[in-house]
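Visitor: Only the shape, not the letters, is given here:
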């Protein structure tokens, strides 16, 4: 699969990134190397190979859940830069 500069520019547009021509050329080179590596991996014969669920035999130890005291609303709001009686006030992010 060939990665073109046009493809890189399209991906940048979809990602809402602004890149210049030099960056686009570098990204094209890097992406082409990644695609070539993946194509090379697809040629490897994996017949009879069991899929791995974990890369090591070590098991993860999980801690037991413990109930602890939580902050009261007053304590939680005490250091907030802006709040009313019950809620944090934050700037509007999404406008209707």
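Guide: On my side now, so go ahead. What you see is a predicted model; the values in this text were computed from it and never measured.

Visitor: Please make it C-alpha for all contacts and neighbour counts, starting now.
Guide: Will do.

Visitor: Please tell me how far residue 53 sits from residue 59.
Guide: As for residue 53, its distance to residue 59 is 12 Å (criterion: Cα to Cα, to the nearest Å).

Visitor: what do you get for residue 69?
Guide: Distance check for residue 69 against residue 59: by Cα to Cα, it reads 30 Å.

Visitor: How about the secondary structure of residue 32?
Guide: Under DSSP: H, G, I helix; E, B strand; the rest coil, residue 32 falls in the helix class.

Visitor: quick one: contacts for it?
Guide: Neighbour list for residue 32: 2, 3 [criterion: Cα atoms under 8 Å, 6 or more residues apart in numbering].

Visitor: what are the ranges of the strands in this structure?
Guide: Per DSSP state E, the chain has no strands. Nothing in it meets that criterion.

Visitor: my guess is residue 86 meets residue 73, correct?
Guide: Yes. In this structure, residue 86 is within contact of residue 73 by Cα atoms under 8 Å, at 6.7 Å.

Visitor: and the comparison structure, right after this:
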């Protein structure tokens, strides 16, 4: 697979990026290098290699959750710029 200008345009649109023509060409070059590196990794013989799930063989030791401090809803809302009786109010960001 190779990255072309249409692919970069689509990715830029999805990422909400505006790229200049020179930036597009640099992006094409960089993305093709990344794909080339991935192709090199696919050449490695991994026969008999177990998939790595965790970096360490030991299980993760987690501490018990302990409630140390509780605040009331009124205290939580005290410094909020905008709120009603029980919720933070924020500006709408989705159309």
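Guide: Thanks, I have it. Remember, predicted model here, so these are calculated numbers, not experimental data.

Visitor: TM-score them against each other, please.
Guide: After superposition, the two chains reach a TM-score of 0.83 (TM-score structural alignment, normalised by the length of structure 2), with 95 aligned residues with a Cα RMSD of 1.8 Å.

Visitor: Can you get me a residue count around residue 83 of structure 1?
Guide: Counted by other Cα atoms under 10 Å, the residues lying close to residue 83 of structure 1 total 13.

Visitor: Leaving out the residues flanking it, which one is nearest to it?
Guide: Spatial nearest neighbour of residue 83 of structure 1, excluding adjacent residues (Cα to Cα, 6 or more residues apart in numbering): residue 89 at 4.8 Å.

Visitor: distance of the one you found from residue 76 of structure 1?
Guide: Using Cα to Cα, one gets 13 Å for the distance from residue 89 of structure 1 to residue 76 of structure 1.

Visitor: hmm, what's the outermost residue in structure 1?
Guide: Of all residues in structure 1, residue 85 has its C-alpha farthest from the mean position, at 35.3 Å, by Cα atoms, centre = their mean.

Visitor: what residue of structure 2 matches up with that residue?
Guide: Using TM-score structural alignment to pair residues, one finds that residue 85 of structure 1 aligns to residue 85 in structure 2.

Visitor: Contact partners for that match?
Guide: Residues touching residue 85 of structure 2, when contacts are defined by Cα under 8 Å, 6+ apart, comprise residue 74.

Visitor: cool, and the one 5 residues further on?
Guide: With contact set as Cα under 8 Å, 6+ apart, residue 90 of structure 2 has these partners: residue 82.

Visitor: How many residues are close by residue 5 of structure 2?
Guide: Taking other Cα under 10 Å as the definition, residue 5 of structure 2 ends up with a neighbour count of 13.

Visitor: List the residues that contact it.
Guide: Each residue near residue 5 of structure 2 by Cα under 8 Å, 6+ apart is listed here: 24, 25, 28.

Visitor: all helices of structure 1, in order?
Guide: Secondary structure of structure 1 by DSSP state H: the helices cover 5-14, 21-42, 73-77.

Visitor: Please convert the ones you listed to JSON lines, extending it with distance to residue 95 of structure 1.
Guide: Compiled in JSON lines, these are given as follows (distance: least, Cα to Cα, whole Å):
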{"stretch": "helix 5-14", "distance to residue 95 of structure 1": "21"}
{"stretch": "helix 21-42", "distance to residue 95 of structure 1": "32"}
{"stretch": "helix 73-77", "distance to residue 95 of structure 1": "25"}
